[in-house]
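Colleague: build the 3D model from these lines:
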Amino acid sequence: MAIVRQTLVYDGPGGPFEGVIAYEDEVETPRPGVLVVANVLGQKESDNAKAEELAKLGYVGFACDVFGQGKRAERGPDMRRYMDECLADRALLRDRLAASLAVLQGFGHVDAARCAAIGFCFGGLCVLDMARSGLDVLGSVSFHGVYDRPDYANTTPIRAKVLVCHGWDDPLGPPDAVTALAAELTGGEADWQIHAYGAAGHAFTDAGTKGSVQPGFGYEEKADRRSWQACKDFLTELFV
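Modeller: Modelled structure (predicted):
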């Protein structure tokens, strides 16, 4: 049995968009689908590889695109360019996420009623917004995300289950922001978990940040490994 990668170009507000879907080539029955939402750099090879990891676990993984086809950033002073455009209009970002989810749900190997979303850094904010706005996912997993609320009202109750994997030393998510998120999710009647990892900061899953000397940022192997295990356990429970 082999894992197949397929590039999908699809429409959405401000599109076109381009993502990569991964699935087992011998799939005969619909599988749960998992949307993968990228960090500040946009959809890239590491996200495609994560979609493949999900396919090996028996899901269909879709590394989606919310910036737009050909819009990708590189590390450096201008790397926030496309992310900041999205953050300036959270309702538009929500609609782009909805378009990406619709592509996953409409893919032939996917059980449209059994989908989830995972995201990293900026993508972590995105998947929290998917839960907040009531998009049709059973669960959201945020890895070292950003917790600022959007400028539109949350749905209540928040139906999606939520797992937040947080580096305790993350300067973008100080303790006050974490407790505010917990209060928000509690107020929204969500089924939520927050896992905090000591001696880990922002981007703790991002191998491209190994050796970072910026305080509170950079790859941390234990937090990466433990958070991925937590995600796998969460998805297993979600799709029982």
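
Colleague: from here on, contacts and neighbour counts on C-alpha atoms
Modeller: Fine.

Colleague: helices along the chain, start to end?
Modeller: Applying DSSP state H to the chain gives helices spanning 45-56, 81-87, 90-106, 122-132, 175-187, 221-238.

Colleague: which of these sits most buried?
Modeller: helix 122-132 (a mean of 27; mean count of other Cα atoms under 10 Å).

Colleague: between helix 175-187 and it, find me the angle.
Modeller: Counting by axes from the mean of the first three to the mean of the last three Cα atoms, to 10 degrees, helix 122-132 lies at 30 degrees to helix 175-187.

Colleague: packing partners of helix 122-132?
Modeller: strand 31-37, helix 90-106, strand 110-120, strand 139-143, strand 161-167 (3 or more Cα pairs under 8 Å, 6 or more residues apart in numbering; DSSP states H and E).

Colleague: go again with 10 Å.
Modeller: Packing partners of helix 122-132 (3 or more Cα pairs under 10 Å, 6 or more residues apart in numbering; DSSP states H and E): strand 31-37, helix 81-87, helix 90-106, strand 110-120, strand 139-143, strand 161-167, helix 175-187.

Colleague: second chain to compare with the first, below:
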Amino acid sequence: MKDGPAIANVAALIGDPARANILTALMAGKALTVSELAQEAGVTLQTTSSHLSKLLGGGMVSYRKQGRHKYFELASHQVAGTIEALMGLAADSGHLRTRTGPRDEALRSARRCYNHLAGTAGVQVYESMVRRGYLTVDAADLSLSTAGHVFAENLGIDVVRLSKGRAPLCRECLDWSERKTHLAGSLGRALLDYMIADGWVKQDATSRAVSFTARGRTLFNDIFPVLDAV
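Modeller: This next block holds a predicted model:
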């Protein structure tokens, strides 16, 4: 066989249903214990530990130790982007979970995609910023314009500091429920952090969903208005 990335190894790691549930649970951006992940995966603690060992070895997750517990999280934003893209592919292919109800509606509306905003609200942020010229899209890159830099700085976001970090400032992420792009990268993370800190949104303790307060929804629509495509 020709040399190249061993994508089959990565696919095998993600492909196990229990490991897929573990990775999906970690898409909330929270570090979780083995016990919490066992509940999400629907398997025993011992089996969960075995799955986590494989995911650690494959570079898919990392952990931090605090006291007696280990807290697991996704290893990088690249892993999160891959999981989100696979969610989109699964949805497009008709491979959807049969569970329905308010939680699914909430996830479609607004949710965490690892560390940034996704769902209808996430797409609104991206499209509003593109149509006002704050984000520049070309075939090779997504970048923040001069006007976008001023916009972010006016929200109290230190764009210069973000630009010096390891993560890209702006990155496109395909939204699995909307089939459109939302904003990832360090700017996407900073915008969600801003919304949380200023009380625009509240996080669901049991899922990746986030819900807007009445004040938050008004501010969100004022700052990220829905505009007609030009």
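
Colleague: tm score of chain vs chain?
Modeller: The TM-score (TM-score structural alignment, normalised by the length of the second structure) is 0.30; 129 aligned residues with a Cα RMSD of 6.5 Å.

Colleague: still on that earlier bit, same list, the helices of the first structure, but as TSV with distance to Ala196 of the first structure please.
Modeller: Formatted as TSV, the helices of the first structure follow (distance: least, Cα to Cα, whole Å):
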stretch	distance to Ala196 of the first structure
helix 45-56	22
helix 81-87	25
helix 90-106	26
helix 122-132	14
helix 175-187	10
helix 221-238	9
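
Colleague: closest to Val37 of the first structure out of these?
Modeller: Ranking the helices of the first structure by distance to Val37 of the first structure, with Cα to Cα as the measure, places helix 122-132 first at 4.6 Å.

Colleague: what is the neighbour count of the residue nearest to Ala63 of the first structure when sequence neighbours are not counted?
Modeller: Nearest in space to Ala63 of the first structure, with sequence neighbours left out and distances taken as Cα to Cα, 6 or more residues apart in numbering, is Val36 at 4.6 Å. Val36 of the first structure: 31 surrounding residues under other Cα atoms under 10 Å.

Colleague: kindly report the same for Asp222 of the second structure.
Modeller: 10.

Colleague: Ser163 of the second structure too?
Modeller: By other Cα under 10 Å, the residues close to Ser163 of the second structure number 14.

Colleague: so it makes contact with Ser186?
Modeller: Yes. The pair Ser163 of the second structure and Ser186 qualifies as a contact (Cα atoms under 10 Å) at a distance of 8.1 Å.

Colleague: before we move on, the earlier item: which residues touch the residue nearest to Ala63 of the first structure?
Modeller: 19-21, 43, 47-48, 50-51, 54, 61-65, 100-101, 116-120, 123-124, 127, 141 (Cα atoms under 10 Å, 6 or more residues apart in numbering).

Colleague: any idea how far it is from Glu184 of the first structure?
Modeller: Separation of Val36 of the first structure from Glu184 of the first structure (Cα to Cα, to the nearest Å): 24 Å.

Colleague: compare the helices of the first structure and give me the one nearest Tyr10 of the first structure.
Modeller: Comparing the helices of the first structure against Tyr10 of the first structure with Cα to Cα, the closest turns out to be helix 90-106 (7.5 Å).

Colleague: who are the packing partners of the closest one?
Modeller: Contact here means 3+ Cα pairs under 10 Å, 6+ apart; on that basis helix 90-106 of the first structure packs against strand 3-10, strand 17-24, strand 31-37, strand 60-63, helix 81-87, strand 110-120, helix 122-132.

Colleague: out of the ones you listed, nearest to Lys222 of the first structure?
Modeller: strand 110-120 (16.4 Å).

Colleague: which SS state does Val210 of the second structure fall under?
Modeller: The local conformation at Val210 of the second structure, judged by DSSP: H, G, I helix; E, B strand; the rest coil, is strand.

Colleague: now do the residue nearest to it when sequence neighbours are not counted against His69 of the second structure, distance only.
Modeller: The shortest distance from Val210 of the second structure to any non-neighbouring residue, by Cα to Cα, 6+ apart, is to Gln203 (4.5 Å). To His69 of the second structure, Gln203 of the second structure is 23 Å away according to Cα to Cα.

Colleague: so for those two, which residue has more residues nearby?
Modeller: Higher neighbour count among Gln203 of the second structure and His69: Gln203, with 16 against 13, using other Cα under 10 Å.

Colleague: surely the more buried one and Arg111 touch.
Modeller: Yes. In this structure, Gln203 of the second structure is within contact of Arg111 by Cα under 10 Å, at 8.5 Å.

Colleague: quick one on the thing from earlier: now the helices and strands packed on helix 122-132 of the first structure as a markdown table including distance to Asp224 of the first structure?
Modeller: Formatted as a markdown table, these follow (distance: least, Cα to Cα, whole Å):
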| stretch | distance to Asp224 of the first structure |
| --- | --- |
| strand 31-37 | 16 |
| helix 81-87 | 23 |
| helix 90-106 | 25 |
| strand 110-120 | 11 |
| strand 139-143 | 9 |
| strand 161-167 | 9 |
| helix 175-187 | 19 |
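
Colleague: among these, which comes closest to Ile3 of the first structure?
Modeller: strand 31-37 (13.7 Å).

Colleague: that closest one vs strand 17-24, what angle?
Modeller: Using the same axes, to 10 degrees: strand 31-37 of the first structure against strand 17-24 is 140 degrees.

Colleague: wait, isn't Gly124 of the first structure in contact with Cys165?
Modeller: Yes. Using Cα under 10 Å, Gly124 of the first structure is in contact with Cys165, at 9.2 Å.

Colleague: for Glu221 of the first structure, which of the helices and strands packed on helix 90-106 of the first structure is the nearest?
Modeller: For Glu221 of the first structure, the closest of those is strand 110-120, at 15.4 Å, according to Cα to Cα.

Colleague: how about the helices in the second structure?
Modeller: Using DSSP H, helices in the second structure cover 7-15, 17-26, 34-41, 45-57, 77-92, 102-109, 119-131, 146-154, 159-163, 185-197, 214-223.

Colleague: can I get these in JSON lines with distance to Arg64 of the second structure?
Modeller: Shown next, in JSON lines, are the helices of the second structure (distance: least, Cα to Cα, whole Å):
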{"stretch": "helix 7-15", "distance to Arg64 of the second structure": "21"}
{"stretch": "helix 17-26", "distance to Arg64 of the second structure": "14"}
{"stretch": "helix 34-41", "distance to Arg64 of the second structure": "12"}
{"stretch": "helix 45-57", "distance to Arg64 of the second structure": "12"}
{"stretch": "helix 77-92", "distance to Arg64 of the second structure": "17"}
{"stretch": "helix 102-109", "distance to Arg64 of the second structure": "28"}
{"stretch": "helix 119-131", "distance to Arg64 of the second structure": "29"}
{"stretch": "helix 146-154", "distance to Arg64 of the second structure": "31"}
{"stretch": "helix 159-163", "distance to Arg64 of the second structure": "24"}
{"stretch": "helix 185-197", "distance to Arg64 of the second structure": "21"}
{"stretch": "helix 214-223", "distance to Arg64 of the second structure": "33"}
